[in-house]
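# Got a sequence here, can you model it:
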Amino acid sequence: MLQAGVQFGKVAVLMGGKSAEREVSLMSGQGVLTALRARAVDAHAFDPAEQSMDELKRQGFARCFIALHGRYGEDGTVQGALELLGIPYTGAGVMASSMAIDKVMTKRVWLAEGLPTPRYALLHRGHYTRNEVRTIPDELGLPLIVKPVREGSSLGVTKVMGYSQMQDAVAAAAELDADILCEQFIAGDEVTCPVLGEGVSARALPVIHIVAPEGNYDFQNKYYTDDTEYRVPCDLPPGEEAAIQALVLKAYRVLGCRGWGRLDVMIDAATRLPYLLEINTSPGMTSHSLVPMAAKAAGIDYETLCLQLLAGASLDYAPAVEPRA
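This is a model prediction of the structure:
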């Protein structure tokens, strides 16, 4: 069992921030803060939207637990600031964070490595015509998904059922991001699989099968209702869970992630082939969140999970240890 307390020093739980996911981040951060304090960690809430990052150094924080979601927290910006301050932090480093939050960049890396992900088209706000938008279903088929490239929690996501919905769907995504992802819809089972660790030592937690009302796993059904069913242990056919775990581990590793992450996957109902959707490098830690759920199924309670993640806090550019004379 991990020992808590003094060896961690003074710990900042970064929560809130300036992204569209601020409210979810506050819920995640409060859960982490309570868990760490319950294990005798000297943990304190720190909101980068309300205090300068310089205050972390001035106030003597020894490490940070990042419970920020979305931009200005999960995209490499906060990670870069912490690298400059020399304060170890949880989760992916600067490059992995900046790649992983960008759904298109993530797809490009996965495709380059031969990993399956749905076909897509990319639009740039202010640089597309109505006709270009109208004809995207000709390329990707219907239904299809439209979403901002750099948002999470299903914000700005639309399932487009017909040509007449395309313009409004693209406009909704463009309100949140300058880049809009139009993605092939994979009909089938929606699953998610968290990963803990780094490199060859990384391991996949149990797969969760998500069964949302009418197949709509949106912001409301993620955080504010109890109508979504989470099947863990999952009810997939024999061998599929292990195959998905192997796939997400490779997807996690090729992006250079560390600490933890959660990868979302669709399984084609007709072929049973899995398709990687995206990766979250600072997953939710709310009462409805999936990483704690999968960890619990693996025998890791919420407090222990938080301690393990904190123990793994590190820097991309850690000072070299001078050899002893």
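
# When you work out contacts or count neighbours from here on, use the C-alpha atoms and nothing else.
Noted.

# Going by residue numbers, what spans are helices in the stretch 151-300 of the chain?
Taking DSSP state H, counting those that start in this stretch to define them, one finds helices in the stretch 151-300 of the chain at 166-174, 219-223, 240-254, 290-297.

# which of these sits most buried?
Across the helices of the stretch 151-300 of the chain, averaging neighbours per residue (mean count of other CA atoms under 10 Å) puts helix 290-297 on top, at a mean of 22.

# Show me what whatever helix or strand comes next after that one is packed against.
Going down the chain from helix 290-297, the next helix or strand is helix 302-311, by DSSP states H and E. Here helix 302-311 touches helix 22-38, strand 63-66, helix 290-297, going by 3 or more CA pairs under 8 Å, 6 or more residues apart in numbering; DSSP states H and E.

# L277 is nearest to which of the helices of the stretch 151-300 of the chain?
Judged by CA to CA, the one of those that comes nearest to L277 is helix 240-254, at 10.5 Å.

# about what we covered before: got the helices of the stretch 151-300 of the chain as JSON lines, with distance to A212 columns?
Output for these, formatted as JSON lines (distance: least, CA to CA, whole Å):
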{"stretch": "helix 166-174", "distance to A212": "21"}
{"stretch": "helix 219-223", "distance to A212": "7"}
{"stretch": "helix 240-254", "distance to A212": "19"}
{"stretch": "helix 290-297", "distance to A212": "14"}
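
# Next, the second sequence, to be compared with the first:
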Amino acid sequence: MAAGSGRFPRVAVLMGGMSAEREVSLVSGRECAKALREAGYQVVEVDAGPDLVVQLSEIKPDVVFNALHGRWGEDGCVQGILEWLRLPYTNSGVLASALAMDKARAKEAYRAAGLPIVDSVIVAREDVEKGHVLPPPYVVKPNNEGSSVGVYIVHPGSNAPRLADSMPARVMVETYAPGRELSVSVMGDRALAVTDILTEGWYDYDAKYKPGGSRHVLPAAMPAEITAACLDHALRAHRALGCRGLSRTDIRWDESRGLDGLILLETNTQPGMTPTSLAPEQAAFCGIRFPQLCDWMVRDASCDR
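You can find the predicted model right below:
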């Protein structure tokens, strides 16, 4: 079947939205729309807002390419709307999306699958500000945001953190996992590659999205057994959460501990989708060009699994 000429000729690309990751989503959406047009599809770009149902009812797409990031776009909310409208859509379904976005419940799924994680608790933000709820070093972050939005690292000897007013009433506090920042993308039932992410500080929002904020080493230079374990962990995380389509799992590796130094951080069911984002970079490393990747995602779209 030629791209754009068969089952899904008309594609609505959802982007923007109302989350803290709106600007990143706009970039992802525009790049995906451009790639899908190159692949032969009819594409309508949709800045997803409260009138999304009306917009989609007017557009009448054959498939929806979900390029939204953050809350509402990747936590099962938009996925539920698309299920109700019976519109096939890319990437994970309602349950997997909600589960992956809820960091505490995702960790429960990892633990049940025998995957390595650090200790964590969900506590009231005022308790975090009163005193250390875990021995430093530890990390404080929202339980349901992505792109390192609202993340605090508390070092030994530091006072309890003063959190921004935008932080939710309850937050996750987890033991800090030292080591190299690694990332593995999964495409369907295949783990693609391991990227080593190099930054001057830690991998925060600016490091992820600002020019020069980080450098990607692909493939990561490390022992073959560590590479194999990272690929295995990412694929098992994808399956444990019930993901479909494309996902990306972030991992920390403390080299001094060998295989025991691998720790899963989280799985992203809506990875960044510019040609230089981590998942498309890994696909390109495996010989899959960006338009081919977007085409595959459209062909993989569903509202029944």
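
# Put one on top of the other, what's the TM-score?
Overlay of the two chains. TM-score (TM-score structural alignment, normalised by the length of the second structure): 0.94; 302 aligned residues with a CA RMSD of 1.7 Å.

# coming back round to it: so which of the helices and strands packed on helix 302-311 of the first structure is the most packed in?
Mean neighbour count (mean count of other CA under 10 Å) peaks for strand 63-66 among those, with a mean of 28.

# Next, the mean deviation of that one compared to the second structure.
If you overlay the two and look at strand 63-66 of the first structure, the average distance to its match in the second structure is 0.4 Å (mean CA distance after the TM-score superposition for the first structure).

# now that strand: how far from the chain's centre is it?
The chain centroid and the centroid of strand 63-66 of the first structure are separated by 16 Å, computed with CA atoms, centre = their mean, to the nearest Å.

# Now do it: everything it contacts.
Here strand 63-66 of the first structure makes contact (CA atoms under 8 Å, 6 or more residues apart in numbering) with 8-15, 73, 87-91, 282, 309-310, 313.

# List the buried residues of stretch 300-310 of the first structure.
For stretch 300-310 of the first structure, the neighbour count (16 or more other CA atoms under 10 Å) marks 302-310 as buried.

# Dump the residues you listed into JSON lines; add distance to A169 of the first structure as well.
Converted to JSON lines, these look like this (distance: CA to CA, whole Å):
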{"residue": "Y302", "distance to A169 of the first structure": "37"}
{"residue": "E303", "distance to A169 of the first structure": "40"}
{"residue": "T304", "distance to A169 of the first structure": "41"}
{"residue": "L305", "distance to A169 of the first structure": "38"}
{"residue": "C306", "distance to A169 of the first structure": "37"}
{"residue": "L307", "distance to A169 of the first structure": "41"}
{"residue": "Q308", "distance to A169 of the first structure": "40"}
{"residue": "L309", "distance to A169 of the first structure": "37"}
{"residue": "L310", "distance to A169 of the first structure": "39"}
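
# Now flag whichever of those residues is closest to A96 of the first structure.
Checking those against A96 of the first structure by CA to CA gives L309 as the nearest, at 16.9 Å.

# Please say which position in the second structure that closest one maps to.
In the second structure, the residue paired with L309 of the first structure according to TM-score structural alignment is M297.

# Just give the nearest non-adjacent residue to its match, would you?
The spatially closest residue to M297 of the second structure, leaving aside those adjacent along the chain, is T90, at 5.9 Å (CA to CA, 6 or more residues apart in numbering).

# Next: L56 of the second structure.
A12 (7.9 Å).

# Tell me, how many residues neighbour the one you found?
When neighbours are counted by other CA atoms under 10 Å, A12 of the second structure registers 22.

# Could you verify that it is part of a strand?
Yes: A12 of the second structure forms part of a strand when assessed by DSSP: H, G, I helix; E, B strand; the rest coil.

# contacting residues for it?
A12 of the second structure sits next to 43-46, 56, 59, 61-65 when contact means CA under 8 Å, 6+ apart.

# Recalculate using a threshold of 7 Å.
Neighbouring residues of A12 of the second structure by CA atoms under 7 Å, 6 or more residues apart in numbering: 43-46, 61, 63-65.

# next one: R134 of the first structure
163, 166.

# what do we get in the first structure for G16 of the second structure?
By TM-score structural alignment, G16 of the second structure lines up with G16.

# show me where the stretch 1-150 of the first structure has helices.
Using DSSP H, counting those that start in this stretch, the helices found in the stretch 1-150 of the first structure span residues 22-38, 54-58, 77-85, 94-100, 103-112, 130-134, 136-140.

# In contact with T225 of the first structure, which residues?
Shown in contact with T225 of the first structure (CA under 7 Å, 6+ apart): no residues.

# swap in D47 of the second structure?
14-17.

# Is it possible to get CSV of the helices of the stretch 1-150 of the first structure that adds distance to G239 of the first structure?
As requested, these are exported to CSV (distance: least, CA to CA, whole Å):
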stretch, distance to G239 of the first structure
helix 22-38, 33
helix 54-58, 47
helix 77-85, 37
helix 94-100, 28
helix 103-112, 22
helix 130-134, 40
helix 136-140, 30
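
# Identify whichever of those helices lies nearest to W260 of the first structure.
Across these, W260 of the first structure has its closest neighbour in helix 94-100 (11.4 Å, CA to CA).

# packing partners for that closest one?
With contacts taken as 3 or more CA pairs under 7 Å, 6 or more residues apart in numbering; DSSP states H and E, helix 94-100 of the first structure sits against helix 103-112.

# ok now the helix it packs on, how far from the chain's centre?
On CA atoms, centre = their mean, the centre of helix 103-112 of the first structure falls 15 Å from the chain's centre.
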